[in-house]
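In: from the sequence below, what's the structure:
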Amino acid sequence: MSWFDAILLGILEGLTEFLPVSSTGHLILLGSWLGHESEAAKTLEVVIQLGAVLAVVMYYRARLVDLGRGVLARDPGSLKVVLALGIAFVPAAALGLLFHKIIKEVLFGPMPVALALIVGGVVMIGVERLQRKRGQEGLTRLEDVTPRRALIIGLAQSFALWPGASRSMSSILGGQLVGLSTAAAAEFSFLLAIPTLGAATVFDLIKNGRALLEAPGGLLALGVGLVVSFVVALLVISGFLRYLKRFGLSPFGWYRIVLGALVIVFASRG
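Out: Next comes the predicted model:
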């Protein structure tokens, strides 16, 4: 894998990790187009998410420091947020641990990704229309995420184990369905990315990191990909939050449907 390939993967990861379009799905499609079929390449497509995790930590550093201080001081609001994040993290972590091998063997391909893109796009548009009919802004404070709401968000996030479904889409939609405003659901989703993507990265490194590091150009590709994905993701986060407040999720839903249909057409033609 060349450093140029790593730059392309890093840009794509940074652009798509926090948009509800599935970064893993896009990385699989790009990797397939570039001819990456090895275990090392598939591992890089997961581990490169660490750059986006670090971008979230950087963007929310003040919020995270306040949460840490609040937990140490036993502040009820901070404790509720941390507990909610912990509960929401568990379902995807448990299912990912159980089905990690099957997911990589069966779902890491263009056709499964295309189907997930289309299904996710339809669901996204449907939930957005449901929100408009309700005519309510929703809860705006993360402190309002109760354990029950957190569990529902966590179960929704589990659908992102299907590459192409999108972790951010699943968790944002889960937040909307339990009554959060779109902005609050997105913020909770971003913070939830820290333990979720962090755990996925560490787990894949333990399982397959040796293959990546021993592959020709593997270490260079990893370093370049992480730096690029960090920078791009950091630029995307704030812009996406502003966009959500103005336009909502529906445009991303239509994008997913069109992209999924195109992938199916090209895949069927070989």
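In: from now on I want contacts and neighbour counts done on CA atoms only, so please keep to that.
Out: Will do.
In: ok so residue 18 is a helix residue?
Out: No: according to DSSP: H, G, I helix; E, B strand; the rest coil, residue 18 belongs to no helix; its state is coil.
In: so it makes contact with residue 188?
Out: No: using CA atoms under 8 Å, residue 18 makes no contact with residue 188, being 11.6 Å away.
In: okay, and the common contacts of these two?
Out: With CA atoms under 8 Å, 6 or more residues apart in numbering applied, the contact sets of residue 18 and residue 188 do not overlap.
In: could you check how far residue 40 is from residue 113?
Out: Counting by CA to CA, to the nearest Å, the gap from residue 40 to residue 113 is 20 Å.
In: please disregard the earlier target; I meant residue 10.
Out: Residue 10 sits 19 Å away from residue 113 when distances are taken as CA to CA.
In: before we move on, what about residue 258?
Out: If you measure residue 258 against residue 113 using CA to CA, the figure is 13 Å.
In: which one of those two has more residues nearby?
Out: Each of residue 258 and residue 113 had its neighbours counted (other CA atoms under 10 Å), and the higher figure belongs to residue 113 (25 against 15).
In: and this one, so I can compare the two:
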Amino acid sequence: MKSLEAQLSYTQAIVTGILQGISELFPVSSLGHSVLFPAWIGGTWERFLNNETSGESPYLLMIIALHVASSLTLIWFFRDRWVILIGSFFSSLRKRRDLNGNERLIWKILLATLPVGILGIAFQDQVADLFSDPFAVGGFLFLNGLL
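Out: Now for the predicted structure:
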């Protein structure tokens, strides 16, 4: 475990949570902003970028926890829709026929998620190293903005 000086302060945790809450549902990268923010602030914040990819990084654990919490909140908020989509998935497996709108949607979600998940697992270390660099993150956000 890292020494106490490497831990997040309550202020840093609150500010990071507010940043995540504001940026998660807008068409910006909340993860990108979580990497850029410490670089912009500097000082004691900047040390989080130096150990971002280490398994013991308190900042990395905080970011993961915030993203999991955001995902669970959105799943809960849209739970009625998810129940319909999950039911449509199993319905599409049982019947040999043309797919209805919900069945097509759940298959599209699964097919779009699968390649990204496989690539993410295969290149986990390289992606973690790349996206812990504020300059790389800023460049990708800039390119994404151009698109």
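In: what TM-score do the two superposed chains give?
Out: Taking TM-score structural alignment, normalised by the length of structure 2 as the basis, the two superposed chains have a TM-score of 0.72; 123 aligned residues with a CA RMSD of 2.0 Å.
In: report the aligned residue range of structure 2 for the helix or strand harbouring residue 242 of structure 1.
Out: When elements are assigned from DSSP states H and E, residue 242 of structure 1 belongs to helix 218-247. Taking TM-score structural alignment as the measure, structure 2 aligns no residues with helix 218-247 of structure 1.
In: that helix - contacts with which helices or strands?
Out: helix 3-16, helix 39-47, helix 49-59, helix 182-214 (3 or more CA pairs under 8 Å, 6 or more residues apart in numbering; DSSP states H and E).
In: check which helices and strands the next helix or strand after that helix is in contact with.
Out: Reading on from helix 218-247 of structure 1 to the C-terminus, the next helix or strand found by DSSP H and E is helix 250-268. Helix 250-268 of structure 1 makes packing contacts with helix 110-134 when contacts are defined by 3+ CA pairs under 8 Å, 6+ apart.
In: what separation do you get for residue 50 of structure 2 and residue 58 of structure 2?
Out: From residue 50 of structure 2 to residue 58 of structure 2 the distance is 12 Å (CA to CA).
In: who has more neighbours, those two?
Out: The residue with the greater number of neighbours, taking residue 50 of structure 2 and residue 58 and applying other CA under 10 Å, is residue 58; the counts read 19 against 11.
In: surely that one touches residue 8?
Out: Yes: assessed by CA under 8 Å, residue 58 of structure 2 is found in contact with residue 8 at 6.5 Å.
In: quick check: neighbours shared by those two?
Out: Going by CA under 8 Å, 6+ apart, no residue sits against residue 58 of structure 2 while also sitting against residue 8.
In: return the residues in contact with residue 214 of structure 1.
Out: By CA under 8 Å, 6+ apart, the contact set of residue 214 of structure 1 is empty.
In: and the aligned partner of residue 83 of structure 1 in structure 2, what element?
Out: Structural alignment places residue 83 of structure 1 opposite residue 107 in structure 2 (criterion: TM-score structural alignment). Secondary structure assignment for residue 107 of structure 2, by DSSP H and E: helix 101-122.
In: continuing past that helix, what's the next helix or strand?
Out: Next along the chain after helix 101-122 of structure 2, taking DSSP H and E as the criterion, comes helix 124-131.
In: thinking again about what came up before, residue 157 of structure 1 is nearest to which of the helices and strands packed on helix 218-247 of structure 1?
Out: When these are compared by CA to CA, helix 182-214 sits nearest residue 157 of structure 1, at 9.0 Å.
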